[in-house]
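Colleague: attaching a predicted model along with its sequence, questions to come.
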Amino acid sequence: MTTRYTMRVLAFLLFVVLSRPAFSFDHEHLNFSKILAQDVSVSGAQTLVNYKNLKKNPVQLDEYLKTLSAVKKSEYDSFSSSQQLAFMINAYNAFTIKLMRDHWPVKSIKDLGGLFSSAWKKEFFSLLGQKRHLDWIEHEVIRKDFNEPRIHFAVNCASMGCPPLRQEAFRASAIDHQLEEQAKLFLNDTTKNKYENGEAKLSKIFDWYGSDFTKDGGDLINALNQWREKKFPSNAKITFLNYDWAPNSTEQ
C-alpha cells in the first residue's frame, strides 16, 4: 500500500514538472530595469548611457538578452497586447544598447552598418526563433501590429536626437503611463521641438513618421499639441530640425 501510494505521488510530481514551461518570462523586465537604473543617467531633458561600463561588465545585459531570445513565437502570441508591446520596445532598446556596446567607442550608430546596409538592417540577434534586425522590430512588428504613435517616443536609436532612454524598462502594467510620460518629455524638450519666429520647429522624427500621428485624418500640429505645455498655434508653419546622430553617451 505504501509503495503504491509513493508511486502515485512520484507520478503526480513528475507530471507537474513536465507540464510547467521551461521558464516563466518576466513581464516586469526587472533585470533590464536594473541595467538602465545603473548605466543610464539624466542630463537635462536627455539621458546618457555609460557604454564604457556596459562593455567592461557585459554579463548582466547579455543574460537579459538571452531571456528575450529564448521566447518562442507561440509563447509571444500568448502574451497580452500590452505585454507584446513592452516586450518589443524593450527588445529594440536593449539590442540597440548591445550594438553600441559591442563596438564602443563609435562616433555614431550610423557608422555600424555594413557596406550595403544600415545598422538598422544588420541581423545581429535572434528573436522569436529567427535572426532579426532592428528595423524588423520597429517597422514590421511595432508599427504594423500596434496603432500606437507614442512608440516613437519610446524606441531609442542611441543618438542625441532620439527621445530619452528611460531609467526603467517598459512594463505592460504601466506602459500607457510610461508612453504618455515619454511623449510629454519629448514634445516639451526645446532642443527637439520649439516654436520660434512663427514656425513650429519639430524633430525630424515627425518628418519621417508624421503620418503615424494623423491616421484619424487630423493634422500634425493638433496631434502634437495634446502633449505640449505651450501649444503650437494651429496655423504655425512646420519646419524640421536637423537630427543629432551623436551617441547618447556619458563620454561627451
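Modeller: Noted; the coordinates are in hand.
Colleague: contacts and neighbour counts: CA atoms only from here.
Modeller: Noted.
Colleague: who's in contact with V71?
Modeller: V71 is in contact with 25, 127-129, counting by Cα atoms under 8 Å, 6 or more residues apart in numbering.
Colleague: and the nearest residue in space to K73 that is not next to it in sequence, how far from D77?
Modeller: Counting by Cα to Cα, 6 or more residues apart in numbering, K73 lies nearest to L128, which is 4.7 Å off, once chain neighbours are set aside. Remark: distance between L128 and D77 (Cα to Cα, to the nearest Å) = 10 Å.
Colleague: more neighbours: these two, which one.
Modeller: L128 (16 against 11; other Cα atoms under 10 Å).
Colleague: pretty sure the more buried one contacts S69?
Modeller: Yes - judged on Cα atoms under 8 Å, L128 makes contact with S69 at a distance of 6.6 Å.
Colleague: one more structure, for comparison:
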Amino acid sequence: MEEMESTPLGRVTVYSILGCPHCVQAKATLGRLGVPVCDVDVGKHPELRARVKELTGRSSVPQIFFNSVHIGGNDDLQKMNPTELERLVHLVMNEPVSSIDAPPLPLESPTEDTSAESDGDFMCERDELASVVEDFKHGSVIGNHRRGLTVHKKSFSGDQLVNWLQKEKGAAAEEAYDTGQALLQKKYMVRCSGKQEDSFGGTLFRLLEDDPSSALNAGQTAACSPVQAAKLSLILRDLILKLFSQHLSADGKFVDYKGMSANPAFDRYCDLAIQLQRVELLSLSREEKLAFFINIYNALVIHGFLRLGAPTNMWQRYKFFNYVSYLIGGEVFTLQDIENGVLRGNRKGIAQLRRPFSRTDPRLQMALPDVEPLIHFALNCGAKGCPPIKTYTPQDIDSQLKTAAEAFLENDDACVVDSGKKEVRLSQIFKWYKADFGGTDEKLLDWVFEHMADSPKKSSLQDVLSAGKTKVSYLPYDWTSNSSH
C-alpha cells in the first residue's frame, strides 16, 4: 500500500516559455514540493496558447494546474495558503488527472529544439567581395585623412581604392571602379566625407566594420552573402534566449552574465550578429520591420548587459540605451534609435530634446509611418508574468503584440483597478509614453480597457469608467538588475 502512495498518480502541468524567470521560479518551487511536473513550452507549441487562455482567462505565463485545478501564475503559487497547497499536493499524489478536464498537452513533442534547427538553417555563403576586403585591410592604404578641419581615421579615398585594385588585383580601370561601386552598394564601405553627388575618386570612405561608433557587432567583416533580415533576427533571438535560459539561476531571480559571455554559444551569437552589418532593410514590409526590430532590440539589450553590465537607475539607463548599438544594413542603430526612431515612428524619447532621425538621416526610411503603442509590451517584460511569446514572427505579429499587451495588463505590477477609490494605477511605461496611448487620461484609460483580456479586472475597470471621474496614478518602477554579479 505504501508503495502505491509513493508513486504519484496525478501531475502538475506548467505552461511556460524559454527565458521566462517567473516560470523558472515556479518550477523550482514545485520541484521542492516533490510533485511530478509536466512542463509545456508554449513557445514551441503555439497551437496550445488559445486553449490555455480559454481555460485560465489569462494570456501570461506561467499558468499552473494541479491535476485539473488551475491555481494561476507564479505569484499565486508563492502566496498560496500552506494548508491549501498541502491539499493540492495530496490531490496530485493520490488521484489521477481526469481525462475529461485534463489540461491539454502537446500532441507530440518536437524531436528537435526549434531554435537549434533555425540556427542550423544559417549557412554562410561567402560573398565574393569579402576576400577583396580582407586583402585590402592588410594593404597599406587605410590611414588618417584630413578634410577641412576634420581628421577621418581609418579612411581611404575612392582613388586610392581604385589604384590598389588595379595594382594588387590586376583590374582594368573600369573594372576597378565598378568593384568600388559594388563595395559601396553592398555596404562593405560607407562615405565618411563628401556628398552623394561628389565624384567617387575624391570622396573619403571607411570600411563599415571600422565605424567609430563602437557598435557591438563592428570590427570584423560580414563575409557572408546577405541573409534575409527577418530570418536572421529569429535565429539571433532564439540563440540568445537559449543562452539566457541556460544561465538563469534555479529560482529565476538572477542571470549569470559572466558565465553566459564565457559560453562558446555566445561566440556563435557574436559571429552571427556581425552579419547584420550588410542586411537588406529597405524592402521590409511593416510586419517584417516590426518583427525584425523587436527581436533585434531584445537580443541587443542582453548583448549590452553582457558587455557593459545592466543599468540600475534612470541615468545609467539613459546612457545605456543611447550608447549600446549594432551596425544594421550599413547604419548604426542604438537601442534608443530602434525604439523611438523606428518603432515609435521617429518620436522623441524620454529626456530627448529632438527626434532621433533628422530629415536627411538615411535611417528615417526605416521609421514606421505611425507609432505602434503595442511595441512597449514586447520590448519590456518588467512584470511578474511574461507574454507567452519571446520571439516575434512577421506572419502573426499583430496578434502576438496584442497578446503581449494583454499579458502585461493582467499583472498587478502593471495595472491595478481600485473600485473603492475610483482609481487606476498603471505602470510608469504609460506615463513615459502617454502620447502613444492618446495623450490624455481619458484616452489612455480607453486604450487600456480595449486591450485587456476579458477578466474580473476588466469588469471592475468598466464599472469605474462608467461611474466617471476616474483618477489615474502610476506604480513605482523596479530598476533592480537581475545580474548575479
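Modeller: Perfect, thanks for sending it. Note that this is a predicted model, so its numbers are computed, not measured.
Colleague: what lines up with the residue nearest to K73 of the first structure in the second structure?
Modeller: Using TM-score structural alignment, the partner of L128 of the first structure in the second structure is G329.
Colleague: give the contact list for that match.
Modeller: 187, 276-281.
Colleague: closest to K289 of the second structure out of the residues you listed?
Modeller: Of all those, K289 of the second structure sits closest to L281, with 8.0 Å by Cα to Cα.
Colleague: which of the contacts of V71 of the first structure fall within strands?
Modeller: Of the positions in the contacts of V71 of the first structure, L127 sit in strands, assigned by DSSP state E.
Colleague: may I ask which of the contacts of V71 of the first structure has the most neighbours?
Modeller: If you rank these by neighbour count (other Cα under 10 Å), L127 sits at the top with 20 neighbours.
Colleague: who's in contact with the nearest residue to that residue once chain neighbours are set aside?
Modeller: Of all residues beyond its chain neighbours, the one nearest L127 of the first structure is S69 (4.8 Å), with distances taken as Cα to Cα, 6+ apart. Contacts here follow Cα under 8 Å, 6+ apart; on that basis S69 of the first structure touches 125-129.
Colleague: what do you get if the cut-off is 7 Å, keeping everything else the same?
Modeller: Neighbouring residues of S69 of the first structure by Cα atoms under 7 Å, 6 or more residues apart in numbering: 126-128.
Colleague: got it, and K390 of the second structure?
Modeller: K390 of the second structure neighbours (Cα under 7 Å, 6+ apart): none.
Colleague: for it, give its distance to A291 of the second structure.
Modeller: 11 Å.
Colleague: now do K319 of the second structure
Modeller: Taken as Cα to Cα, the span from K319 of the second structure to A291 of the second structure is 25 Å.
Colleague: middle-most residue in the first structure, spatially?
Modeller: I89 (3.2 Å; Cα atoms, centre = their mean).
Colleague: surely that one meets V155?
Modeller: Yes - the criterion here is Cα atoms under 7 Å, and I89 of the first structure meets it with V155 at 5.9 Å.
Colleague: mutual contacts of those two, please.
Modeller: With Cα under 7 Å, 6+ apart, I89 of the first structure and V155 have no common neighbours.
Colleague: against the first structure, where does the longest strand seen in the second structure fall?
Modeller: Longest strand in the second structure, counting residues (DSSP E): strand 150-157. Strand 150-157 of the second structure corresponds to no residue of the first structure when matched by TM-score structural alignment.
Colleague: how about that strand: buried residues?
Modeller: 152-157 (16 or more other Cα atoms under 10 Å).
Colleague: now the two most distant members of those residues.
Modeller: The most distant members of those, if one measures by Cα to Cα, are K153 and S157, lying 11.9 Å apart.
Colleague: re the thing from before, quick one, which of K319 and A291 of the second structure is more surrounded?
Modeller: A291 (28 against 12).
Colleague: for that one, give its distance to E134 of the second structure.
Modeller: Distance from A291 of the second structure to E134 of the second structure, by Cα to Cα: 33 Å.
Colleague: E199 of the first structure -> the second structure?
Modeller: Checking TM-score structural alignment: E199 of the first structure goes with E423.
Colleague: my read: its match touches V417, true?
Modeller: Yes - using Cα under 7 Å, E423 of the second structure makes contact with V417 at a distance of 6.2 Å.
Colleague: pull the number of nearby residues for A183 of the first structure.
Modeller: The number of residues near A183 of the first structure, taken as other Cα under 10 Å, comes to 22.
Colleague: ok, and the closest non-adjacent residue to it?
Modeller: In space, A183 of the first structure is closest to F153, 5.6 Å off (Cα to Cα, 6+ apart).
Colleague: residue in the second structure paired with that neighbour?
Modeller: So, by TM-score structural alignment, F153 of the first structure is matched to F377.
Colleague: need the contact list for its match.
Modeller: Counted by Cα under 7 Å, 6+ apart, F377 of the second structure has contacts 404-405, 408.
Colleague: mind running it again at 8 Å?
Modeller: 401, 404-405, 408 are the contacts of F377 of the second structure under Cα under 8 Å, 6+ apart.
Colleague: neighbour-wise, which of these leads?
Modeller: F408 (29 neighbours).
Colleague: can you tell me which residue in the first structure aligns to that one?
Modeller: Per TM-score structural alignment, F408 of the second structure is aligned with F186.
Colleague: ok, residues contacting stretch 440-449 of the second structure?
Modeller: 409, 430, 434, 437-438, 458, 461-462, 472.
Colleague: can you give me the buried ones in it?
Modeller: Applying 16+ other Cα under 10 Å to stretch 440-449 of the second structure flags 441-442, 444-446, 448-449 as buried.
Colleague: fine, thanks again, bye for now.
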